[in-house]
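[1] compute the structure for the input listed below.
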Amino acid sequence: MTLHLFICKNSDEGGLVNLRVVARHYCGNMMRKLVFNQRYFGEGKSDGGPGFEEEEYVEPIFTFLAHIYSFCISDYLSFLRGLDQDGHEKIVEMKKCQYPIIEDRIRQWIDGKKVEPQDLLDVLISLTDHNGAPLLSTNEIKAEISEIMVAAADNSSNVLEWTLVEMLNKPETLEKTINEINNVVGKDKLVQESDFPQVNYVKACAREAFRLHPIAPFNLPHVSETDTTMAGYFISKGIKGRKWCL
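    Have a look, this model is predicted:
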């Protein structure tokens, strides 16, 4: 059972859908499919929700993110590195989730069991220099994969959550997006990439969400200092960039 059916099942039965959990697991599952050619969502639970293996994979990612900017004494006293004075290394544990997969895949390439790339991990492993030697070491591949998984699961799920929250605060906006998707896509199939050129209002909502809730700070004076016209739109002096204007 897919994530889509999981949401529909809970909604139809009058149950609550935890948006944050769904967003995080969906984004994590999507990246796992691209990186490892695997998916876990819906496996092991009758309602199609995240199973034990899924939760065991996603939880360490967000635990890692919760500690990445926290105070750590070894950041200031480098000679203490390795001692784990703050206990963060015991808490943040991602190795058991993806390192065995990476190591097993590398062995498959060495043994000749894999010869064609099928996902991003295969691409990184198969990179070679002009002499045919591996371009990336095992540790470098592990670091690249960890970086991709952490960045993709966090930023994507945060933007998705903020977008739906803004729409819930503006029911008329949410209704317009639903009507556009129903008219373009229909109610009996999932959105396809070929539908994107026709869902202009949905794309406008996505861009507005990125403007209101960027994944990284930029343009710090987030207010118009003078009356101005940009891209054909008039912006009055003093208008802040925190207003949902669709």
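
[2] CA atoms for contacts and neighbours, from now on please.
    OK.

[3] so for this protein, the centremost residue is which one?
    In the chain, the centroid-proximal residue (Cα atoms, centre = their mean) is Ala153; its distance is 2.8 Å.

[4] in this structure that residue contacts Arg24, no?
    Yes. Taking Cα atoms under 8 Å as the definition, Ala153 is a contact partner of Arg24 at 6.2 Å.

[5] just give me the longest helix of this protein.
    helix 138-169 (DSSP state H).

[6] now the element after it, going C-ward?
    Reading on from helix 138-169 to the C-terminus, the next helix or strand found by DSSP states H and E is helix 171-184.

[7] compare with the first, here's sequence two:
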Amino acid sequence: MENPASWTWTAYAAVWLSILALFLFSRNLRKKKLNLPPGPKPWPIIGNLNLIGSLPHQSLHQLSQKYGPLMHLQFGSFPIVVGSSVEMAKIFLKTMDVNFVSRPKTAAGKYTTYNYSNITWSPYGPYWRQARKMCIMELFSARRLDSYEYIRVEEMNSLFKELFKSAGKPILLKDYLSTVSLNVISRMVLGKRYLDESDNSIVSPEEFKKMLDELFLLNGVFNIGDSIPYIDFLDLQGYIKRMKVLSKKFDRFLEHVLDEHNAKRKATENYVSKDMVDVLLELADDPNLEVKLERHGVKAFTQDLLAGGTESSAVTVEWAISELLKKPEIFNKAREELDRVIGRKRWVQEEDIPSLPYIESIVKETMRLHPVAPMLVPRLSREDCKVGGYDIQKGTRVLVNVWTIGRDPTVWEKANEFCPERFIGKEIDVKGQDFELLPFGSGRRMCPGYSLGLKVIQASLANLLHGFKWKLADDMTPENLNMEEIFGLSTPRKYPLTAVVEPCLPLDLY
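    Predicted coordinates for the structure are as follows:
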């Protein structure tokens, strides 16, 4: 006779297996009812990660040529939707912006930004809305940026002196550009050049630049644990270990910065804020804030300001000079405009830029072909919705491939050619309203410091073209100049540009 106990456990197991099977079957039925955008069939566990190479924006560009401007993929456990056209960018970043305004949670956001406490990675909600308001009203207001113009002028003059000293010798341009960007932003944010060799700083200049490079790389990598969470603890690529090490280095530096600023504020009665950290500390003391700004939040914002203000301008100007060295006729047109408008007896000022439409066009064309963030920063669908007749589920990660949009032949004639003339006489700008050109994004999550970035990029490029003759080093020809890129949160040249400069203005200007 069969043992009743064993029969009971068998029956229980059969019932539970039946329930599980019904659950999985019903879930599959629900999935089948969804009208998802077209895309490649995913593999078990990894989804479509096997289709993504070392340049993800280019991999997605190739896939979009097959599957269209709205594409669905699976990255491990998470659904991904990629928009690759002007129309899709407008839907995600404007029409339905409020539904796609949040951020996915990633290891980079957790470990390198004080658990999503900065402006870039914080999820949508009261904290982020307050941070955005701080940026618009305080940190990047026109009045405040104008008050810091003297800093940008002084640091630009330092750059010209350094280039003058190196005249006739091969230089790595990115090193000079990164230094001037870092000095500008550190004086605006921190109140001084914390990284001068003469300063007994807690971090050396070389170490700090390495920290910023690492921050950009780690915030842009495809960490496999972000896509397949149950193997995240294995840290198969070693990225999380690197993030933790980097976080400790930044925290040590930022603690030093805040301690120094607080000491000055306490030592002076009725202290007037002089830099952006002062402003943040003042806001942290404000009892009327909707969400209290904690010390770790001040550190997260400070790190965000330093990183964002340093990398984007240096990368863009290096790409611009690279493109001009490949096309000397464009270089000559730019010089002609500068000679006509500015003359040969002074440097270009920020107020001159609106009178230099060809220089502005070169900047726009560089940003079209070489956007610093080619897929912008990922967004997250907050609710189930429909886009273009297709179902987008809550929790879907959304990418807008501005690299593809910048090469769309239906939008741009000779889309792969560097041709600044395409912008002459056209009202297309980079301020987030023209969806064919979105180097800083658009909508609520647009880069809050774009106006500062634009000032530094335009003034730097104009003066580098105005004050120096440029040529490639080591007898390299324009045809042989390698234009490959590498991918992170920014997309710099794979091989830094080596060039030779010669001064071409009166020597007393240097």
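
[8] okay, the longest helix of the first structure sits on what stretch of the second structure?
    Using TM-score structural alignment, helix 138-169 of the first structure corresponds to residues 295-326 of the second structure.

[9] that stretch vs the first structure, mean deviation?
    In the superposition with the first structure, the average deviation recorded for stretch 295-326 of the second structure is 1.0 Å (mean Cα distance after the TM-score superposition for the first structure).

[10] buried sites along that stretch?
    For stretch 295-326 of the second structure, a neighbour-count test (16 or more other Cα atoms under 10 Å) marks 296-326 as buried.

[11] before we move on, what about stretch 77-84 of the first structure?
    Of the residues in stretch 77-84 of the first structure, none is buried (16+ other Cα under 10 Å).

[12] what comes into contact with that stretch?
    73-75, 90 (Cα atoms under 8 Å, 6 or more residues apart in numbering).

[13] stretch 181-194 of the second structure now?
    148, 151-152, 155, 201, 257, 274-277, 302, 305-306, 309-311, 313-314, 456.

[14] ok, which stretches of the second structure are strands?
    Here the second structure has its strands, by DSSP state E, at 70-75, 78-83, 170-172, 379-380, 385-387, 390-392, 397-400, 468-472, 498-503.

[15] residues in the first structure matched by the first one, start to end?
    Strand 70-75 of the second structure falls opposite no residue of the first structure when the two are matched by TM-score structural alignment.

[16] what helices or strands is the longest helix of the first structure leaning on?
    helix 19-36, helix 52-68, helix 95-110, helix 120-126, helix 171-184, helix 200-212 (3 or more Cα pairs under 8 Å, 6 or more residues apart in numbering; DSSP states H and E).

[17] I'd like the strands of the second structure as JSON lines, with mean neighbour count appended.
    Shown next, in JSON lines, are those (neighbours: other Cα atoms under 10 Å):
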{"stretch": "strand 70-75", "mean neighbour count": "23"}
{"stretch": "strand 78-83", "mean neighbour count": "22"}
{"stretch": "strand 170-172", "mean neighbour count": "17"}
{"stretch": "strand 379-380", "mean neighbour count": "25"}
{"stretch": "strand 385-387", "mean neighbour count": "14"}
{"stretch": "strand 390-392", "mean neighbour count": "18"}
{"stretch": "strand 397-400", "mean neighbour count": "26"}
{"stretch": "strand 468-472", "mean neighbour count": "19"}
{"stretch": "strand 498-503", "mean neighbour count": "20"}
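
[18] for those, give me JSON lines that also has distance to Leu452 of the second structure.
    Shown next, in JSON lines, are these (distance: least, Cα to Cα, whole Å):
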{"stretch": "strand 70-75", "distance to Leu452 of the second structure": "32"}
{"stretch": "strand 78-83", "distance to Leu452 of the second structure": "28"}
{"stretch": "strand 170-172", "distance to Leu452 of the second structure": "24"}
{"stretch": "strand 379-380", "distance to Leu452 of the second structure": "24"}
{"stretch": "strand 385-387", "distance to Leu452 of the second structure": "34"}
{"stretch": "strand 390-392", "distance to Leu452 of the second structure": "35"}
{"stretch": "strand 397-400", "distance to Leu452 of the second structure": "23"}
{"stretch": "strand 468-472", "distance to Leu452 of the second structure": "24"}
{"stretch": "strand 498-503", "distance to Leu452 of the second structure": "27"}
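
[19] to Ser64 of the second structure, which of those strands lies closest?
    The closest of those to Ser64 of the second structure is strand 70-75. By Cα to Cα, the value is 6.8 Å.

[20] what angle separates the closest one from strand 78-83?
    150 degrees (axes from the mean of the first three to the mean of the last three Cα atoms, to 10 degrees).

[21] and strand 70-75 of the second structure, what does it pack onto?
    Contacts defined by 3+ Cα pairs under 8 Å, 6+ apart place strand 70-75 of the second structure against strand 78-83.

[22] can I get the helices and strands packed on helix 138-169 of the first structure in JSON lines with distance to Ala133 of the first structure?
    As requested, these are exported to JSON lines (distance: least, Cα to Cα, whole Å):
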{"stretch": "helix 19-36", "distance to Ala133 of the first structure": "22"}
{"stretch": "helix 52-68", "distance to Ala133 of the first structure": "32"}
{"stretch": "helix 95-110", "distance to Ala133 of the first structure": "12"}
{"stretch": "helix 120-126", "distance to Ala133 of the first structure": "9"}
{"stretch": "helix 171-184", "distance to Ala133 of the first structure": "49"}
{"stretch": "helix 200-212", "distance to Ala133 of the first structure": "42"}
